[in-house]
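Novice: fold the stuff below for me.
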Amino acid sequence: MSALLQLQEHGQSYWLDNLTRGMLVDGGLARRVETEGLRGVTSNPAIFHNAITGSAQYDADIARFTAAGLGVEDVYDRLTIADVQGACDILRGVWQSSGGVDGYVSLEVSPHLANDTEGTVREARRLHDEVARENVLIKIPGTPAGVPAIRQALFEGVNVNVTLLFSIAAYEAVADAHTEALEQRLEAGRSVDHVASVASFFVSRIDGLTDRRIEALADQAEGDAARCEALLGKAAIANAKLAYVGFQQRLATDRWARLARLGARPQRMLWASTSTKNPAYSDVMYVEPLIGDLTVNTLPEKTIDAFRDHGRVAGTLTEGVDEARRTMVELAAVGIELDEVTDQLLAEGVEKFAVPFDQLLASLAERMARQPAAAVASGSATP
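Specialist: As a prediction, this is how the structure comes out:
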């Protein structure tokens, strides 16, 4: 059995961290679902930027929408929503057979709303209604302004993929919001058994920034360079394992047991940013150590191929927790404040989605401007 299929035996689903019109049209996404055990899809502004600017498959729709007098943001909406709807339809069978556990496709609110609670709620509500698929997840960043928006969206029955989680404290705030939303639904006489959510905890970016800081400290250290260098590539996995400990503890409480008896689903932890950026590290470094129950790992194609080829599958997520705690102590001892790392990564993460979002809108505006004034597309490539 392929390593990808074996993940399910340990309670983990893997989702594809990419979405393009091409994989919908040529059957590539459907084949992954049918033969490789793919259980979901995630998208973000960077993914859509690469998909739309790098393909002519959107040209007919762009021409048609331009001729209809739509503005650039409306065209962006139409293109991305159509792709998400197409992916939702392909994954609907997974959603049905899993009882609503898997089979989801994620669509992100505008990154410019990261610090706007009310704007985020309105956008999440709108996107949920526009996609009109039971297996869509609306991505909301776990910023301080995002947390109350997440709570409100879940209360209203909007399924949420919480993104840009780097710190354990941020994850705990999001997990509290999830629990509170379900309790508020019960108080309002609403059911909790069809509310789905995942908490996307970012991994490789932690090592990227922490390693740079460690290397700078090692260069300055007198006699402690080896101690610093021993911590390279250790922070991200340690951080994730300790966050998962909190997840397990939460599920063991009487508070959660009450919700579970009434049909509530756990807000699964999702490992995001799992491609290996440092060529000195294993290309499955952020997959193999994070396999555990009630989790998702969202993977780009390159990492999927690597794991299929030589990945080792075992229930590793609960192993090495004491070592993870020691890693955190050692990081602090050499001068690495992980809170500073995660704060910086959150700020950078919002920008890293805002930049491609704006670039895509600019690219769409240019393509729309090149359309003849009276252009009427003869057909649509919309799946």
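Novice: rest of the way, CA atoms for contacts and neighbours
Specialist: OK.
Novice: any idea which helix is longest in this structure?
Specialist: helix 338-369 (DSSP state H).
Novice: in that one, what counts as buried?
Specialist: Neighbour counts over helix 338-369 (16 or more other Cα atoms under 10 Å) mark 338, 341-342, 345-346, 349-350, 353-354, 356-358, 360-361, 363-365, 367-368 as buried.
Novice: and if you look at stretch 9-16?
Specialist: So, applying 16+ other Cα under 10 Å, buried residues of stretch 9-16: His10, Gln12, Ser13, Tyr14, Trp15, Leu16.
Novice: ok, the second one - contacts?
Specialist: Listed by Cα atoms under 8 Å, 6 or more residues apart in numbering, the contact set of Gln12 reads Ile291, Gly292, Asp293, Leu294, Thr295, Val296, Asn297.
Novice: same question for the third one.
Specialist: Neighbour list for Ser13: Leu7, Leu38, Arg39, Asp102, Thr295, Val296, Asn297 [criterion: Cα under 8 Å, 6+ apart].
Novice: and these, which of them are in strands?
Specialist: Thr295, Val296, Asn297 (DSSP state E).
Novice: neighbour-wise, which of these leads?
Specialist: Neighbour count (other Cα atoms under 10 Å) singles out Val296 as the most crowded of the ones in strands among the contacts of Ser13, with 27 neighbours.
Novice: ok, that one touching Arg268?
Specialist: Yes - applying Cα atoms under 8 Å as the test, Val296 and Arg268 come out as touching, 7.1 Å apart.
Novice: what are the ranges of the helices in the stretch 151-300 of the chain?
Specialist: Counting by DSSP state H, counting those that start in this stretch, one finds helices in the stretch 151-300 of the chain at the ranges 168-187, 204-220, 225-229, 235-251, 254-261.
Novice: circling back to that earlier point, how about the contacts of Ser13 in JSON lines, adding distance to Ala264?
Specialist: Listed next are the contacts of Ser13 as JSON lines, based on distance: Cα to Cα, whole Å:
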{"residue": "Leu7", "distance to Ala264": "24"}
{"residue": "Leu38", "distance to Ala264": "24"}
{"residue": "Arg39", "distance to Ala264": "20"}
{"residue": "Asp102", "distance to Ala264": "15"}
{"residue": "Thr295", "distance to Ala264": "16"}
{"residue": "Val296", "distance to Ala264": "18"}
{"residue": "Asn297", "distance to Ala264": "22"}
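Novice: also this sequence, please, to line up against the first:
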Amino acid sequence: MKNPLAQIPDFGQSIWLDYIRRKFIASGELQALIDNDDLRGVTSNPAIFEEAIAHSDDYTQAIHDLAKAGKSAEEIFLAIAIEDVQNAAHLFHDVYERTNALDGYVSLEVSPSLALDTEGTIAEAKSSWKTLDSKNVMIKIPGTKEGLPAITEVIGSGINVNVTLLFGLERYREVAEAYIAGLEELDKKGQPLENVASVASFFLSRIDAMVDPLLEKIVAENTGRSLEAKQLIGKVAIASARVAYHIYKEVFGSERFKALEAKGAKPQRLLWASTSTKNPAYRDVIYIEELIGPNTVNTVPKDTLNAFRDHGKPADRLEAGIEEAQWVLYQLEDVVGIKLLDISKKLEEEGIQKFIKPYTSLIDVLNQKREEALAS
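Specialist: Down below sits the predicted model:
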């Protein structure tokens, strides 16, 4: 019998891993996950690379060689990241071919300092894509207001995009429409549409981590809203995801998209991100189990991947309870008085900072290692 992870694709969902490190790729560990768990992709971010580069000796020789070649700390980081992504993408080439370019992608993020810089994002996305020189990679672009025109431009240039840092439903709809606009641009240029792939990364546990304390405070104050607030604890992220999927089906079932689909375009799949459980009171695989469904991706950290392999219960649950999900969001806003738009805005701002901080730390470490290499 297949292990629980390997059963998830039977329900139309692909599991990607939210982790990358040079030794992990070279040792055969990543290949084993592809072979045994039907792992279908990898995502990376500045925090993951900071952990890998600053806290291991995997990169000592590479940093030394790049420093001696006169590279800056930023250039050293990009060279290291690109090599890791290329090596991982090579391992996923067969997955990419077997799934007809649906899966097998490895994602590389633009610099987090560009999250509010449209032109800078476009320039770095195009530059990294050219350097990576691989069909089965995605460039991660934050789904900020400034990121929307960048998504359209980059998709319109035939580049695969993983839209990251999505927390709100309104912004998710804008991102889906930005993707379609990019496909329309590509079509106007007479370029093939079937070669372009994209995912929209909707972050989950961070929503509950921000909303739950607000609900718990209302419960503790024992006001007229306490009972309603108590019923919503731990439910808002999954409810948001289910409603986002409802939007996905509406946008990609539209006549506008169907015209592109007839020319080979793929829908931009929803990807569930931030799926490790922050609250120990919740089941450690809740953000996988509750959101398994067709035409979706879930990117999970190693610990959560191992937990699901051990005791996960795969089943198609994503579309179960859409009415309840809509009721949860209605109660949250109109009865309890917590506005999701305010929450998603705060989470977006926090999310940018949570990637800038490790990136800055990493550049500081690389500067130090660079000076040591030059001094030797």
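Novice: mind checking the TM-score on these two?
Specialist: Overlay of the two chains. TM-score (TM-score structural alignment, normalised by the length of the second structure): 0.98; 374 aligned residues with a Cα RMSD of 1.0 Å.
Novice: ok, back up a step: which of the contacts of Ser13 of the first structure also appear as contacts in the second structure?
Specialist: Retained in the second structure (both residues aligned by TM-score structural alignment, their matches' Cα atoms under 8 Å) from the contacts of Ser13 of the first structure: Leu7, Leu38, Arg39, Asp102, Thr295, Val296, Asn297.
Novice: and Ala373 of the first structure, how many residues sit next to it?
Specialist: There are 12 residues near Ala373 of the first structure, going by other Cα under 10 Å.
Novice: how big is the offset of the longest helix of the first structure relative to the second structure?
Specialist: Superposing on the second structure places helix 338-369 of the first structure at an average distance of 0.5 Å from its equivalents, by mean Cα distance after the TM-score superposition for the first structure.
Novice: which bit of the second structure covers that helix?
Specialist: The alignment of helix 338-369 of the first structure onto the second structure (TM-score structural alignment) spans residues 340-371.
Novice: what distance do you get for the residue most central in space within the second structure to Leu108 of the second structure?
Specialist: Central residue check for the second structure by Cα atoms, centre = their mean: the C-alpha nearest the mean position is that of Ser201, 4.0 Å away. Distance, Ser201 of the second structure to Leu108 of the second structure, using Cα to Cα, to the nearest Å: 13 Å.
Novice: in contact with Gly146 of the first structure, which residues?
Specialist: Applying Cα under 8 Å, 6+ apart, the residues near Gly146 of the first structure are Ala114, Asn115, Asp116, Thr117, Thr120, Ile140.
Novice: residue in the second structure matching it?
Specialist: In the second structure, Gly146 of the first structure lands on Gly147 (TM-score structural alignment).
Novice: please tell me how far its match sits from Val154 of the second structure.
Specialist: 10 Å.
Novice: sorry, back to before: farthest-apart pair in the contacts of Gln12 of the first structure, please.
Specialist: Among the contacts of Gln12 of the first structure, the pair separated by the greatest distance (Cα to Cα) is Asp293 and Asn297, at 11.3 Å.
Novice: hang on, the earlier thing: what is the nearest of the contacts of Gln12 of the first structure to Ala46 of the first structure?
Specialist: Asn297 (18.6 Å).
Novice: hang on, isn't that closest one packed against Val287?
Specialist: Yes - under the criterion of Cα under 8 Å, Asn297 of the first structure makes contact with Val287 at 7.3 Å.
Novice: can you pull the residues that touch both of the two?
Specialist: Thr274.
Novice: out of the contacts of Gln12 of the first structure, which ones does the second structure keep as well?
Specialist: The contacts of Gln12 of the first structure retained in the second structure, by both residues aligned by TM-score structural alignment, their matches' Cα under 8 Å: Ile291, Gly292, Asp293, Leu294, Thr295, Val296, Asn297.
Novice: any idea how far Met269 of the first structure is from the second one?
Specialist: It stands for Gly292 of the first structure. 10 Å.
Novice: likewise for the third one?
Specialist: In this structure, Asp293 of the first structure and Met269 of the first structure are 10 Å apart, going by Cα to Cα.
Novice: so which of the two has more stuff around it?
Specialist: Met269 (26 against 21).
Novice: residue in the second structure paired with that one?
Specialist: In the second structure, Met269 of the first structure lands on Leu270 (TM-score structural alignment).
Novice: Val121 of the first structure too?
Specialist: Under the pairing rule here (TM-score structural alignment), the equivalent of Val121 of the first structure within the second structure is Ile122.
Novice: the helix or strand where that match lies vs the first structure, average offset?
Specialist: Applying DSSP states H and E as the criterion places Ile122 of the second structure in helix 118-132. Superposing on the first structure and averaging over aligned pairs (mean Cα distance after the TM-score superposition for the first structure), helix 118-132 of the second structure comes out at 0.5 Å.
Novice: list the buried residues for that helix?
Specialist: Thr118, Thr121, Ile122, Glu124, Ala125, Lys126, Ser128, Trp129, Leu132.
Novice: pipe these into JSON lines and attach distance to Glu50 of the second structure per row.
Specialist: Below are those laid out as JSON lines (distance: Cα to Cα, whole Å):
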{"residue": "Thr118", "distance to Glu50 of the second structure": "24"}
{"residue": "Thr121", "distance to Glu50 of the second structure": "20"}
{"residue": "Ile122", "distance to Glu50 of the second structure": "23"}
{"residue": "Glu124", "distance to Glu50 of the second structure": "19"}
{"residue": "Ala125", "distance to Glu50 of the second structure": "20"}
{"residue": "Lys126", "distance to Glu50 of the second structure": "23"}
{"residue": "Ser128", "distance to Glu50 of the second structure": "19"}
{"residue": "Trp129", "distance to Glu50 of the second structure": "21"}
{"residue": "Leu132", "distance to Glu50 of the second structure": "20"}
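Novice: which one of those residues is nearest to Gly264 of the second structure?
Specialist: Using Cα to Cα, these come closest to Gly264 of the second structure at Trp129, 21.8 Å.
Novice: give me the nearest residue to Pro148 of the first structure, chain neighbours excluded.
Specialist: Ranked by Cα to Cα, 6 or more residues apart in numbering and with sequence neighbours excluded, the top spatial neighbour of Pro148 of the first structure is Thr117, at 6.7 Å.
Novice: residue contacts, that neighbour?
Specialist: Ala145, Gly146, Pro148, Ala149.
Novice: dump those residues to TSV, plus secondary structure.
Specialist: Shown next, in TSV, are the contacts of Thr117 of the first structure (DSSP: H, G, I helix; E, B strand; the rest coil):
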residue	secondary structure
Ala145	coil
Gly146	helix
Pro148	helix
Ala149	helix
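Novice: how about the residues you listed in a markdown table, adding distance to Asn278 of the first structure?
Specialist: Listed next are the contacts of Thr117 of the first structure as a markdown table, based on distance: Cα to Cα, whole Å:
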| residue | distance to Asn278 of the first structure |
| --- | --- |
| Ala145 | 32 |
| Gly146 | 31 |
| Pro148 | 36 |
| Ala149 | 35 |
